[in-house]
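Novice: Sequence first, then the predicted structure, then my questions.
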Amino acid sequence: MARVADRGQLLLAAAFGLAIVLVALALVVNSVVYTGTLATTDGVGSDERAATRYHHGAVTGTRGLIATVNDRSHASHATLTRNLSTGVTQWDALAGKQYALEGAATNATLSATTNETRIGQDDPTRALTDRSGAANWTVAASVPAIYRQRYTVSRSSLTAVPPGTDCRATGDCFAVVVDNGTDTWRLFAATSPSGTDIAVEIVDPNGATTTCSVAASTATIDLTNGTLAGTACPALDVTAALDGPYTITHRRGDRARGSYRLVVEGIVPAGTAFDNDDAPYARPGVAAVTVRVRYRTADLTYETDTRVLRGGLDG
């Protein structure tokens, strides 16, 4: 069995290495096109054009590598960062050969990483509890930023609120509570008294209440784009109402079933609430990196640090 596992690890390493090589080769082609554009720019010497070309290639290459490593399963942020650093080094080794022919010494290194954690569950029939089934639990504590927070819930799983009843007061409906240690933002989700709508009630840090609803059997509640089932409900945008750091809590997670995706800045330790394979999960990712780019010839020394953001979030 150990030999089979070793072969599997070798295959994964080879696949990752091949992905890096393909990214690097694509960027060499892009660099040629980019050079053709720069060659038409007046007042820029050949060394300056080459340095700009190398810088552009390093940034584009790093962005591609971030997408590559984020798309793979990693046991920890440390492993992910190590693979990304190795990818930048390998890209530089490949791209640097082209510039060496032009008499230039190049170097691109990873100098800083901004971690993110991807939290969620994909089973639309599972309650929004932690792994042990606890209905009230902390999803993420004191994270600097929320990049995405989105829930897709079924109407049939939500608490049916009789006319004249306030489930905020009774505590009978699913709630998302976000606070920064000073102010608190709350979302309550339930079935409308008519039984036909999914209704969400938002209480902002000042105590103002907003209600949005949609006639649907399932609906996506987007807390970073401020929409309910794709329709604008600006009060849902928690990041507009509240500054970080954020602590995100689920209340009465047993009163809602569905899937959700959260992406937050920082490292959320795996514990009783999370598992990398089970639901809910917490998986490491990279939000941004800083790359140090150096380009040197006999007549030019160019060095800069550039922050490279990952591409948009899918799904």
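Specialist: Yep, it's here.
Novice: CA atoms for contacts and neighbours, from now on please.
Specialist: Will do.
Novice: Report the contact partners of residue 251.
Specialist: Contacts for residue 251 (C-alpha atoms under 8 Å, 6 or more residues apart in numbering) come out as 135-137, 174-177.
Novice: Identify the spatial nearest neighbour of it, chain neighbours not counted.
Specialist: Closest residue to residue 251 apart from its sequence neighbours, by C-alpha to C-alpha, 6 or more residues apart in numbering: residue 136 at 4.5 Å.
Novice: so how far is residue 246 from the one you found?
Specialist: 17 Å (C-alpha to C-alpha, to the nearest Å).
Novice: Now do the residue nearest in space to the middle of the chain against residue 221, distance only.
Specialist: Closest residue to the average C-alpha location of the chain: residue 263 at 4.5 Å, with C-alpha atoms, centre = their mean. Counting by C-alpha to C-alpha, the gap from residue 263 to residue 221 is 15 Å.
Novice: In this structure residue 96 contacts residue 106, no?
Specialist: Yes: between residue 96 and residue 106 a contact is recorded at 5.8 Å, counting by C-alpha atoms under 8 Å.
Novice: Looking at these two, which is more packed in?
Specialist: Ranked by neighbour count (other C-alpha atoms under 10 Å), residue 96 and residue 106 place residue 106 first, with 23 against 19.
Novice: what residues are up against that one?
Specialist: Residue 106 neighbours (C-alpha under 8 Å, 6+ apart): 92, 96, 99-100, 293-296.
Novice: List the contacts of the one helix or strand residue 187 maps to.
Specialist: Secondary structure from DSSP states H and E places residue 187 in strand 184-191. The contact list for strand 184-191 (C-alpha under 8 Å, 6+ apart) reads 155-156, 158-161, 168, 173-179, 197-205, 236, 238, 241-242.
Novice: One more: stretch 136-144?
Specialist: For stretch 136-144, the external contacting residues (C-alpha under 8 Å, 6+ apart) are 129-130, 180, 244-253, 264-266, 268, 273.
Novice: ok, now which ones touch residue 212?
Specialist: Counting by C-alpha under 8 Å, 6+ apart, residue 212 touches 199-201, 228, 233.
Novice: got it, and residue 121?
Specialist: Applying C-alpha under 8 Å, 6+ apart, the residues contacting residue 121 are 259-261, 279-281.
Novice: Give me the subset of the residues you listed that lies in strands.
Specialist: The members of the contacts of residue 121 that map onto strands under DSSP state E are 259-261, 281.
Novice: of these, closest to residue 59?
Specialist: Ranked by distance to residue 59 (C-alpha to C-alpha), the ones in strands among the contacts of residue 121 are led by residue 261 at 28.0 Å.
Novice: putting a second one here so we can go through both:
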Amino acid sequence: MADLRGNERGQIILVAAFALAIIFVAMALVVNSAIFTENLASRGETTGSNDALSMRAMVEANVGDAVASANRNNNASTATLTTAVNASVRNISRQTGRQAARSGRVVDVAYDSSTAGERVYQSDGTTFANNSSAEYPVAEDVARVTDGNGTRAFEIDATDIAAANNDSAFTVRVQEHGLDSGNENSWRARIWRVDSDTVHVRTLKNASGTTAIEDCEVTHDPSLSSVHVDVTAGTIEGEPCDALTTGPTGENFHFGAGATDNYDVSFANADEITGNFSMVVHPGSSLSLPSLDSSLESSPALYDVTVRYTYVTTDMRYETDVRVAPGEPDV
């Protein structure tokens, strides 16, 4: 065995340490290079995905407009509605396809399926009172759908709001089906006019006995002939209303929050508001529209439509089903 002196042992240790240092530096360079390459790849994928998602959002909006138009104008039957929407989807596919082709992309939109519903509306411009009654059920036993509310596109165009305070306010009430009294498992939106330029909404949400309250006020544009309240979208004349969406504390006040899976929709103090309204409800298995008369009407509607969306570039392919239910609240 070789006899190493103390200084020789020290030199060997120093050489070994130097060699290890070189190995560690080399490994760090390799790892950093791999991370950098992965980051670049991720950025490239994100950029392509963003383009695909942006186009998808545009397609969803266009299909939503087609569904809303069909429900208003082609509502003789569900078959007529389906034909009209299918034709619109083909047109949307052609238009977006031509637009995408200019930048080397392929986009295709194809009708897949739809869910039938009912549209309930008033269009004669009178008060919302029905059969001379200011309090009545509009739709009973409305069924929520998977990832959906069961009521959507509930819009009010009020040419006059006579109520001047909370006590006389026109009220939209949503409550668990079968609960005919009390406020448990309910959502109530009260609408009144503070003055000629200000509209007030107060929402009371009761979930299992606990009531939360949220208010909002929006200034009315006097140049407009009516006050437009999009109840399910949560806006008044296009301005967000905390009492119809999410409050400052994060509390959910969207249409129907607090009510359970099957609920009833009714009006109170309906003689305190004048104009027109429209809503689309999901039929479920036992939907009832008990208060239809000469002013309150209904017609077949499509509650939602599903389309197949495909987006292709030289680097990626994105294909998915897109469910479109315009005006459906997030609750």
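Specialist: Everything's here; your move. Since we're looking at a predicted model, the values are computed, not measured.
Novice: before we move on, the earlier item: and the contacts of residue 121 of the first structure, which is closest to residue 63 of the first structure?
Specialist: Closest approach between the contacts of residue 121 of the first structure and residue 63 of the first structure, by C-alpha to C-alpha: residue 261, at 22.3 Å.
Novice: how about that closest one, what's its match in the second structure?
Specialist: Taking TM-score structural alignment, residue 261 of the first structure has residue 278 as its aligned residue in the second structure.
Novice: again with residue 274 of the first structure
Specialist: By TM-score structural alignment, residue 274 of the first structure lines up with residue 292.
Novice: just to revisit the earlier point, filter the contacts of residue 212 of the first structure down to the ones also in contact in the second structure.
Specialist: On the basis of both residues aligned by TM-score structural alignment, their matches' C-alpha atoms under 8 Å, what survives of those in the second structure is 199-201, 233.
Novice: circling back: does the match of residue 274 of the first structure count as helix, strand or coil?
Specialist: Using DSSP: H, G, I helix; E, B strand; the rest coil, the secondary structure recorded for residue 292 of the second structure is coil.
Novice: now swap in residue 257 of the second structure and tell me
Specialist: Residue 257 of the second structure - assigned by three-state DSSP - is coil.
Novice: Surely it touches residue 205?
Specialist: Yes: between residue 257 of the second structure and residue 205 there is a contact under C-alpha under 8 Å: 6.6 Å.
Novice: who's more crowded, the two?
Specialist: Comparing residue 257 of the second structure with residue 205 by other C-alpha under 10 Å, the one with more neighbours is residue 205, at 30 against 25.
Novice: How much space separates that one from residue 189 of the second structure?
Specialist: Distance from residue 205 of the second structure to residue 189 of the second structure, by C-alpha to C-alpha: 9 Å.
Novice: Residue 197 of the second structure too?
Specialist: Between residue 197 of the second structure and residue 189 of the second structure the computed distance is 20 Å (C-alpha to C-alpha).
Novice: What are the boundaries of the strands in the stretch 51-200 of the first structure?
Specialist: Remark: strands assigned in the stretch 51-200 of the first structure by DSSP state E, counting those that start in this stretch are 105-121, 137-143, 146-154, 174-179, 184-191, 197-203.
Novice: Please read the previous query as pertaining to the stretch 201-315 of the first structure.
Specialist: Using DSSP E, counting those that start in this stretch, strands in the stretch 201-315 of the first structure cover 209-215, 218-222, 227-228, 231-232, 246-251, 258-265, 281-296, 301-309.
Novice: With the second structure overlaid, report how far the third one is off on average.
Specialist: Put plainly, it is strand 227-228 of the first structure. Strand 227-228 of the first structure, aligned to the second structure and superposed, deviates on average by 2.1 Å (mean C-alpha distance after the TM-score superposition for the first structure).
Novice: Tell me which residue of the second structure lines up with residue 37 of the first structure.
Specialist: By TM-score structural alignment, residue 37 of the first structure lines up with nothing at all.
Novice: Alignment lookup: residue 232 of the second structure to the first structure.
Specialist: Residue pairing (TM-score structural alignment): residue 232 of the second structure is matched to residue 224 of the first structure.
Novice: Count the neighbours of that match for me.
Specialist: The number of residues packed near residue 224 of the first structure is 18, by other C-alpha under 10 Å.
Novice: Residue 97 of the second structure looks like it's in a helix, true?
Specialist: Yes: counting by three-state DSSP, residue 97 of the second structure falls inside a helix.
Novice: that older thread, output the strands of the stretch 51-200 of the first structure in a markdown table, with distance to residue 8 of the first structure appended to each entry.
Specialist: Output for the strands of the stretch 51-200 of the first structure, formatted as a markdown table (distance: least, C-alpha to C-alpha, whole Å):
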| stretch | distance to residue 8 of the first structure |
| --- | --- |
| strand 105-121 | 25 |
| strand 137-143 | 33 |
| strand 146-154 | 33 |
| strand 174-179 | 41 |
| strand 184-191 | 44 |
| strand 197-203 | 46 |
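Novice: which one of those strands lies closest to residue 16 of the first structure?
Specialist: strand 105-121 (17.7 Å).
Novice: out of the strands of the stretch 51-200 of the first structure, which comes closest to residue 73 of the first structure?
Specialist: Each of the strands of the stretch 51-200 of the first structure has some distance to residue 73 of the first structure by C-alpha to C-alpha; the shortest is strand 105-121, at 11.5 Å.
Novice: How much space separates residue 244 of the first structure from residue 282 of the first structure?
Specialist: 20 Å.
Novice: neighbour count winner among these two?
Specialist: Set residue 244 of the first structure next to residue 282 and count neighbours by other C-alpha under 10 Å: residue 282 wins out with 26 against 17.
Novice: Let me see the contact set for that one.
Specialist: 117-120, 268, 270, 274-276 are the contacts of residue 282 of the first structure under C-alpha under 8 Å, 6+ apart.
Novice: Repeat that for residue 147 of the first structure.
Specialist: Here residue 147 of the first structure is in contact with 224, 262-265 (criterion: C-alpha under 8 Å, 6+ apart).
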